[in-house]
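Visitor: Sequence first, predicted model second:
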Amino acid sequence: MKKVFYALMLLLVVVSGLVFANREINNESTKKPSLKPLSAAERKAELKKWEASPAGIMYKKWEASPAGKKVHAAEAKIRKNIKDYTNMEGVVTSLSLPPGSRLGFGVMVRINGDDYIVKFEPEKSQLEQLHSLKINDKIMIRSHSVSHAPKYSYPIISCEYAERDSKVIFKRAPRKGGC
C-alpha cells in the first residue's frame, strides 16, 4: 500500500511540475517586446528606407505631380484654421465621396474656392442630422487635422464639429480610454 501511495505522489509531483513549466513557457511567448521610440537617426534611416521602396517612390512622384501640388496648396490655405481650431465656412458640393473611397461617412465641401473631403465619425444618434445635409448647404466646420493620400485628388478634413444655420449637427465624441 505504501508503494502505491508513494508512486501516486511521485506521479502527482511530476505532472504538476510539467504543467507549471508549460505555463511559464506559454507566458513568455505571449509577452510582446516593448517598442521603444526610435531615435532621430533611426527615424531618418527608416524614412530613407521607405522612400527607396516602391510605395515611397510612387508617393514622391505623386507629391511632385500637379495633382499632389494642388492638394498641398489646398491644405496650406486652411492650415491656420486647423492649427487654431477656428471655424471654416464651406458649401456642400456633393453628398457622396469619390468612387472607391474607404473613408466612411463624408461629404464634399468647397472652402475658399477649393474642394475638400470632409470625413465624419458619427455615432448613430448623429447620423440623422448629417443625412439631412443637402447640396449648397452652408456649414461651419472645425477640425484639428487635415490629411492627404495619393488615392484622392482632395485633402481630407477629419471633422470634429459642424453646424448649419447656427445649430450643431455634428460634434465628435471624445475617445474612450485615450488621451
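Guide: Sure, I can see it.
Visitor: switch to C-alpha atoms for all contacts and neighbour counts from now on
Guide: Fine.
Visitor: I'd like the distance between Lys83 and Ser94.
Guide: 26 Å (C-alpha to C-alpha, to the nearest Å).
Visitor: typed the wrong thing, it's Tyr85
Guide: In terms of C-alpha to C-alpha, Tyr85 sits 24 Å off from Ser94.
Visitor: And Lys49, by the same measure?
Guide: On the measure of C-alpha to C-alpha, Lys49 and Ser94 end up 39 Å apart.
Visitor: State the number of residues packed around Pro150.
Guide: By other C-alpha atoms under 10 Å, the residues close to Pro150 number 16.
Visitor: and it, what is it in contact with?
Guide: Pro150 sits next to 59, 62, 68 when contact means C-alpha atoms under 8 Å, 6 or more residues apart in numbering.
Visitor: helix/strand/coil for it?
Guide: coil (DSSP: H, G, I helix; E, B strand; the rest coil).
Visitor: End to end on stretch 46-62, go ahead and measure it.
Guide: 20 Å.
Visitor: Could you give me the buried positions within that stretch?
Guide: Buried positions in stretch 46-62, judged by neighbour count with 16 or more other C-alpha atoms under 10 Å: 59, 62.
Visitor: And for it, what's in contact with it?
Guide: 68, 150.
Visitor: so how far is that stretch from its chain's centroid?
Guide: Mean-position distance between stretch 46-62 and its chain equals 20 Å (C-alpha atoms, centre = their mean, to the nearest Å).
Visitor: for this protein, what spans make up the strands?
Guide: 88-94, 106-111, 114-119, 138-147, 156-164, 167-171 (DSSP state E).
Visitor: Could you export those as TSV, including distance to Ala40 and mean neighbour count?
Guide: Formatted as TSV, those follow (distance: least, C-alpha to C-alpha, whole Å; neighbours: other C-alpha atoms under 10 Å):
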stretch	distance to Ala40	mean neighbour count
strand 88-94	35	18
strand 106-111	36	22
strand 114-119	32	22
strand 138-147	23	19
strand 156-164	28	21
strand 167-171	37	17
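Visitor: Let's have those strands in JSON lines, adding distance to Lys32.
Guide: Listed next are the strands of the chain as JSON lines, based on distance: least, C-alpha to C-alpha, whole Å:
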{"stretch": "strand 88-94", "distance to Lys32": "44"}
{"stretch": "strand 106-111", "distance to Lys32": "37"}
{"stretch": "strand 114-119", "distance to Lys32": "34"}
{"stretch": "strand 138-147", "distance to Lys32": "31"}
{"stretch": "strand 156-164", "distance to Lys32": "32"}
{"stretch": "strand 167-171", "distance to Lys32": "37"}
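Visitor: take the one below as the second:
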Amino acid sequence: MKKIIYALNLSLVVVSGLVFTNCETKKEISMEPAPKLLSAADMKAEREKWEATPDGIKLKEWEMSPEGKKVLASAAKIRSHVSYFANMEAVITSLSLPPGSRLGFGMMAGINDDYYILSFGVENSNEFQELRSLKVNDKIIIRSNSVSYAPKYDYPIVSVDYVERDGKVIYKSASRKDGC
C-alpha cells in the first residue's frame, strides 16, 4: 500500500512540474519601437513646424481676428470652472447646433452672459432622452472637463459631462471602461 501511495505522489509531482513549466506566459515582442516621449524643446519645435503649415497659419489668423478673440475670451471665462469640474448655471438658448455642425448631439446655452455650444457626444442610444425634454429658457446646472474652440464655430465648445435640472440629474456621461 505504501508503494502505491508513493508512486501516486511521485507521479503527481512529475505531472505538476510538467504543467507549471508549460504554463509560461508568452509575451509577443513588438517589432515597432516604443514611441519616444518628446522633451519640451522637441514639442515646441514640432508645434512651430505645424504652425508653419497652411492649417497652422489659418488657426493663427483666426486667433488674431475679432471673432477668434471673442471665442478665446469666452472660453477663458469658464476655464476655472472647467478645470475644477465645478457647477455652472446655464440657460438653454437654442435646442439645435449651428448649421453644418459635426459635434453630435448638442444645444446652445448662455453661461455668464456669453453663449456656448454644449456638446454631449455622438448619439447612439437613448442616453439623451431626458435632455430632449429641455426647452428654450430652461435653467440647468452643468459640469464639464473640457472647453475647446474651432475656427469653424463662432462659440466655444463645452463638452458636457453632467446636467442637472431642478435638483434632478438628467444626464451623466458614461465613465470610460479603460479607467482613464
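Guide: Perfect, thanks for sending it. For clarity, every value in this text was computed on a predicted model and none was experimentally measured.
Visitor: TM-score for the pair, please.
Guide: The TM-score (TM-score structural alignment, normalised by the length of the first structure) is 0.80; 152 aligned residues with a C-alpha RMSD of 1.7 Å.
Visitor: Can you list the buried residues in stretch 10-28 of the second structure?
Guide: Of the residues in stretch 10-28 of the second structure, none is buried (16+ other C-alpha under 10 Å).
Visitor: now it: how far from the chain's centre is it?
Guide: 44 Å.
Visitor: Stretch 93-106 of the first structure too?
Guide: 16 Å.
Visitor: got the contact list for that stretch?
Guide: Contacts for stretch 93-106 of the first structure (C-alpha under 8 Å, 6+ apart): 107-110, 117-122, 133-136, 152.
Visitor: End to end on that stretch, go ahead and measure it.
Guide: 12 Å.
Visitor: which of the residues in that stretch are buried?
Guide: 93-95, 97-98, 105-106.
Visitor: Helices - which of the contacts of Pro150 of the first structure land there?
Guide: 59, 62, 68 (DSSP state H).
Visitor: Contact partners for the residue nearest to Lys139 of the second structure when sequence neighbours are not counted?
Guide: In space, and not counting its chain neighbours, Lys139 of the second structure is closest to Val91: 4.6 Å by C-alpha to C-alpha, 6 or more residues apart in numbering. With contact taken as C-alpha under 8 Å, 6+ apart, Val91 of the second structure is in contact with 109-111, 136-140.
Visitor: For those, give me a markdown table that also has distance to Leu8 of the second structure.
Guide: Putting the contacts of Val91 of the second structure into a markdown table (distance: C-alpha to C-alpha, whole Å) gives the following:
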| residue | distance to Leu8 of the second structure |
| --- | --- |
| Ala109 | 77 |
| Gly110 | 79 |
| Ile111 | 78 |
| Val136 | 80 |
| Asn137 | 81 |
| Asp138 | 78 |
| Lys139 | 77 |
| Ile140 | 73 |
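Visitor: which of these lies closest to Val19 of the second structure?
Guide: Closest approach between those and Val19 of the second structure, by C-alpha to C-alpha: Ile140, at 61.2 Å.
Visitor: so where's the longest helix in the second structure?
Guide: helix 2-22.
Visitor: Could you report the separation of Cys180 of the second structure from His81 of the second structure?
Guide: 21 Å.
Visitor: who's more crowded, the two?
Guide: His81 (16 against 5).
Visitor: about what we covered before: between the strands of the first structure, which gets nearest to Pro37 of the first structure?
Guide: Comparing these by C-alpha to C-alpha, strand 138-147 comes nearest, at 22.9 Å.
Visitor: Please state the offset of that closest one from the chain centre?
Guide: On C-alpha atoms, centre = their mean, the centre of strand 138-147 of the first structure falls 16 Å from that of its chain.
Visitor: just checking, what packs against that strand?
Guide: Other elements packing on strand 138-147 of the first structure under the criterion 3 or more C-alpha pairs under 8 Å, 6 or more residues apart in numbering; DSSP states H and E are helix 66-84, strand 88-94, strand 156-164.
Visitor: May I see these organised as CSV, with distance to Ser143 of the first structure added?
Guide: What follows is these, written out as CSV (distance: least, C-alpha to C-alpha, whole Å):
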stretch, distance to Ser143 of the first structure
helix 66-84, 6
strand 88-94, 9
strand 156-164, 5
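Visitor: Any idea which of these gets closest to Phe20 of the first structure?
Guide: Nearest to Phe20 of the first structure, of these and by C-alpha to C-alpha, is strand 156-164 at 50.3 Å.
Visitor: After superposing both structures, state the mean offset of the closest one relative to the second structure.
Guide: Strand 156-164 of the first structure, aligned to the second structure and superposed, deviates on average by 0.6 Å (mean C-alpha distance after the TM-score superposition for the first structure).
Visitor: Show me what that strand is packed against.
Guide: strand 114-119, strand 138-147, strand 167-171.
Visitor: So for Gln126 of the first structure, which of those sits nearest?
Guide: strand 167-171 (6.3 Å).
Visitor: between the closest one and strand 138-147, what angle do the directions make?
Guide: Counting by axes from the mean of the first three to the mean of the last three C-alpha atoms, to 10 degrees, strand 167-171 of the first structure lies at 20 degrees to strand 138-147.
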